[in-house]
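Q: No sequence on hand, only this structure:
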């Protein structure tokens, strides 16, 4: 049935209610049929009320609302519309009629109209909801956390937008809250009771409302919930609670990042502002995963101008448009350039004179670089050399190289080229006024070409999910977290350091795949198979963040360490780089052999 037809029927029902309300009021007033002189007034009252009440209800949108989703505000509007229509009709009838409408009839008419007009809409709403659900098909839901946040979530769930959920209660680890009630819902127990509660109440979904609890504890709770086979959602953070943004839209699905259990990075805002604020900042690889996040975070410190340099025009255009929307008053300069082009790099540095450089442009895909070692050398080694030399030549104050844990005891071409880039930057620092530093960290979640997007795509296709080796482990960090620490490292650099970020505990790739399958609503090995493909060329089971020679010393930042600088002869390094440059045009084996001469720790894995 069309919506317009339904509204027309509702309008006719309202007219019948108005006539019935008036006629019944006269009937009860005179305890039977109205006297002849009042009968004419009654019909006049009905006709005037049909027009004026109908207009009033139409004006207040009573025939544009979806009454199956009506809330208190809609019912209040209905009462106002009926009352105004009744008042106007009473006055108009009294004026037109030979004598005044008895007040008792008018009051009874209003009472009956409000009762029936509202009642019809409530009945409609109940019928439509029952038709939609039949048997109670709402999702039995538990809220984990009986605090302020949990209270706000429960209040939100009582709104119409969450009609498909049925709250069964709260769960909280504070024993003094057990057996209490909040919003009419019981606090059913703590985490040890979780499996029993899920089974007894047939819980299908748990919402974690613990925004101020350390993320390590949240990670434990997520694992407990996953073990119960329920869908998990979460309130993102304490800021949402403070700013009053707890709403249905703030509740999101749990993602892999939540399982890392890593607490937020504490940033020295003043230190960062001192070297970025009001400066010309160049970010290479600005369209990439790390580069684009560097752009976002650096922009928040209000540089004088932000230079977005990249090789791909689409990615640079995308980040430029995003930044212009978020920071409308800031100056951005998109630059399409290849870091391998020395002359072009000199043009850029000469034109803009950047005071701070974050060098994030690199080839990073390990198996691809094994097959294309010359390209890895051109970009990661000589591209870095070009940018670093220009920083020295044109008086850049600080240069930060974004490196990788794969540069430690490298077994891949990619890792070895990143190690050479570190060596070159360290050697340049000894004779330059520019402060050079490298920042080394492991894998970042969600970056292009990383394991998480690959797993998600495989799960979306129905599997199988492919894992190279059941024993493989990697360090993981979120992109915003890594970038925040990169910028922080630049603030504390005195020149020549290799900074190592605290990556937390290494994560087993197999467990990561299993967790991601469960978070997607499937059971690993049953719904989604996992296949082992074997270690790829250039990969190793375990990554390291330091060589044995480097050691590590603490900085004043708890998440950043400094590797002991190595003594690197610039003359020897230049000689070896010249040899490497001469063999680039040769075969892959020649390039790999030259890399091995330059990086003593490089061990090719067959």
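A: Okay, I see it. Only a predicted model underlies this, so the values are computations on that prediction, with no experimental measurement involved. Residues are numbered from 1 along each chain as shown.

Q: going forward, measure contacts between C-alpha atoms and count neighbours the same way
A: Fine.

Q: mind listing the helices for the stretch 1-150 of the chain?
A: Using DSSP state H, counting those that start in this stretch, the helices of the stretch 1-150 of the chain run over 3-30, 36-59, 72-96, 103-133, 148-157.

Q: from the chain's centre, how far out does the last one sit?
A: Spelled out, it's helix 148-157. From the chain centre to the centre of helix 148-157 is a distance of 21 Å (CA atoms, centre = their mean, to the nearest Å).

Q: same for the helix or strand following it, what does it pack against?
A: Next along the chain after helix 148-157, taking DSSP states H and E as the criterion, comes strand 165-171. Here strand 165-171 touches strand 139-144, helix 148-157, strand 185-186, going by 3 or more CA pairs under 8 Å, 6 or more residues apart in numbering; DSSP states H and E.

Q: can you list the residues that contact the longest one?
A: This means helix 148-157. 143-144, 162-163, 165, 167, 170, 182-183, 209-211, 241, 246-248 (CA atoms under 8 Å, 6 or more residues apart in numbering).

Q: and if you look at stretch 567-584?
A: 374, 377, 423-424, 426-428, 590-591, 594-595, 597-598.

Q: try this one side by side with the last:
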């Protein structure tokens, strides 16, 4: 207020001086004009709230408000000056000249003050460059203007028309200047503000930036930027597609047209990584009812709450049913089938963590084998249209119990799909193959990035804590795909499947785990410490292959896979055991699993999975306590049929 009072007097003096063309000293009635200026301006500024704003956060908005206040001041000054015309020496041109000068002084004082505060704020944060001087880059810069976390030192852009220009006073540099700018300003982070760029373009940019010792981060979508919802916390580490460095799976909604809409769909393992994403993508296909089946109460609560909120926000009329159930409990499954009559089943419930399963083979057999058998049996009894098993590449020539149990689960469905008559004839007498409407199919794929057992969350946590990053073996390679990609292809395969089909997903080229670790370290702005760079930030430690782990994974057992309508889905033709033999072997396997006899479990696994190679007993550091024979035995197999021994 004191400054504005002073500026009102200065602008009045300058207006007199310019109008009279000589340095002015007020005399007589001219003193009245000097008194009127601040006495009129300050109340108007108070009334319009110019002194209530928190100045450091107003900026341009404050200058615009000042313009409106001074305009009102000029309008109010006009009649007062006319009243002063009767006094000698008060020129009429003051009505226009003094408010204009006053506006220039007041607006300049606000602009200089805001710029001074902003410049002090910038030096406190981490030096940041924004790659992309388009709409997203400008909006991001505006979001950063009020924060202490980052100091924006410039934009990087490949458009020559933008290079050398400024955005809100921040210079746009060419890519050729990036290394010098980053070194001079000690830049710690580069933010990718190119949300509309193609995956190929993003990969090119990331490859170019990878040589710099900076952390590369990404933005959310343009819609969030435009809505003002973006904060510094929303600047993300590079997503999983960036880590893979390849084009993601192209969406083909025509493959799902009518396959799920208006139907009753059941997902087992709904609270898991794959099961949860299955539920999300299925929900978008507008089923009439979605049954979420899981034996973990907390996992089931999370996915049910998430989908419930999504349905409320989108106005979906879908019915969501959370079902606490262990797939080993046949009676519970049959009660679910009888109550809701599911038409499509996606079976994702399984024990999948290789070392954990290796330590507890009996539980893995009961869950992965008997659970699949129970679901298939109930599906045949209640006339389910489609049954899709989510399988794994570890089922191919397995060296671990998890892979062997998943291969047996595949064979159970293959055998049932190939039966001439219903093998469960005590339940549905006289059912022939032509009456068996359930289409059993399987979808096999490799590792997914971002799942609960994925290396990516582990590596990120290890990098954040300063390392080391642990890799089992320098030669270990894996096929990788993101969870949404894999689930999308599972849904496509299920929609096109015929009974007995075993699909394999084309996951691109395999990735060395150590290369993935190095890429994540580099993209986080750190350097790898090794024999060539002993002063690097983070080392990579090799811990040795875990129980049952392979160096290389495969996706096919047989040869001559058949292409399908979708370029990323392959139809495999693989041998399997016919049902009578399969039922006998599975019977022995379940008996061994319930007794906890490891050698008996291994022998039974070898009978059904000839390619299975178990670890030597001497190499096992763990022992498995025996389980009582009465545990978890809802069903057992007779040589040609299932009988209930509960």
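A: Now that the structure is in, tell me what you want to look at. Bear in mind the structure is a predicted one, so any value in this text is a computation, not a measurement.

Q: So after superposing, what's the score?
A: Aligned and superposed, the two chains score 0.85 in TM-score terms (TM-score structural alignment, normalised by the length of structure 1); 577 aligned residues with a CA RMSD of 3.4 Å.

Q: circling back to that earlier point, go through the helices and strands packed on strand 165-171 of structure 1 and name the closest to residue 504 of structure 1.
A: Proximity to residue 504 of structure 1 (CA to CA) singles out strand 139-144 among those, at 25.9 Å.

Q: what residues does the closest one touch?
A: The set of residues external to strand 139-144 of structure 1 that reach it, using CA under 8 Å, 6+ apart, is 150, 154, 164-172, 201-210.

Q: Would you write a ChimeraX line that selects the buried entries of the residues you listed?
A: To isolate the buried ones among those in ChimeraX, judged by 16 or more other CA atoms under 10 Å, type:
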select :150,154,165,166,167,168,169,170,171,172,203,204,205,206,207,208,209,210
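
Q: Contacts only, for the aligned partner of residue 112 of structure 1 in structure 2.
A: Correspondence of residue 112 of structure 1 to structure 2, assessed by TM-score structural alignment: residue 101. By CA under 8 Å, 6+ apart, residue 101 of structure 2 lies in contact with 11, 14-15.

Q: Check residue 222 of structure 2 too.
A: 136, 195.

Q: quick one on the thing from earlier: next one: the match of residue 112 of structure 1 from residue 9 of structure 2, what distance?
A: Using CA to CA, to the nearest Å, residue 101 of structure 2 is found at 11 Å from residue 9 of structure 2.

Q: thinking again about what came up before, possible to save the helices and strands packed on strand 165-171 of structure 1 as CSV with distance to residue 459 of structure 1?
A: Listed next are these as CSV, based on distance: least, CA to CA, whole Å:
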stretch, distance to residue 459 of structure 1
strand 139-144, 24
helix 148-157, 30
strand 185-186, 37
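
Q: among those, which is nearest residue 453 of structure 1?
A: When these are compared by CA to CA, strand 139-144 sits nearest residue 453 of structure 1, at 28.8 Å.

Q: Can you tell me what residue 588 of structure 2 aligns to in structure 1?
A: In structure 1, residue 588 of structure 2 lines up with residue 579, judged by TM-score structural alignment.

Q: That match belongs to a helix?
A: Yes - the assignment for residue 579 of structure 1 (DSSP: H, G, I helix; E, B strand; the rest coil) places it in a helix.

Q: count of residues packed around it?
A: By other CA atoms under 10 Å, the residues close to residue 579 of structure 1 number 16.

Q: Okay, and which of the contacts of stretch 567-584 of structure 1 map to helices?
A: 374, 423-424, 426-428, 590-591, 594-595, 597-598 (DSSP state H).

Q: which residues in structure 1 does stretch 299-309 of structure 2 match up with?
A: Using TM-score structural alignment, stretch 299-309 of structure 2 pairs with 315-325 in structure 1.

Q: Just give me how far the matching stretch sits from the chain centre.
A: Using CA atoms, centre = their mean, the offset of stretch 315-325 of structure 1 from its chain centre is 18 Å.

Q: mean shift between it and structure 2?
A: Here stretch 315-325 of structure 1, set against structure 2 after superposition, deviates by a mean of 1.5 Å using mean CA distance after the TM-score superposition for structure 1.
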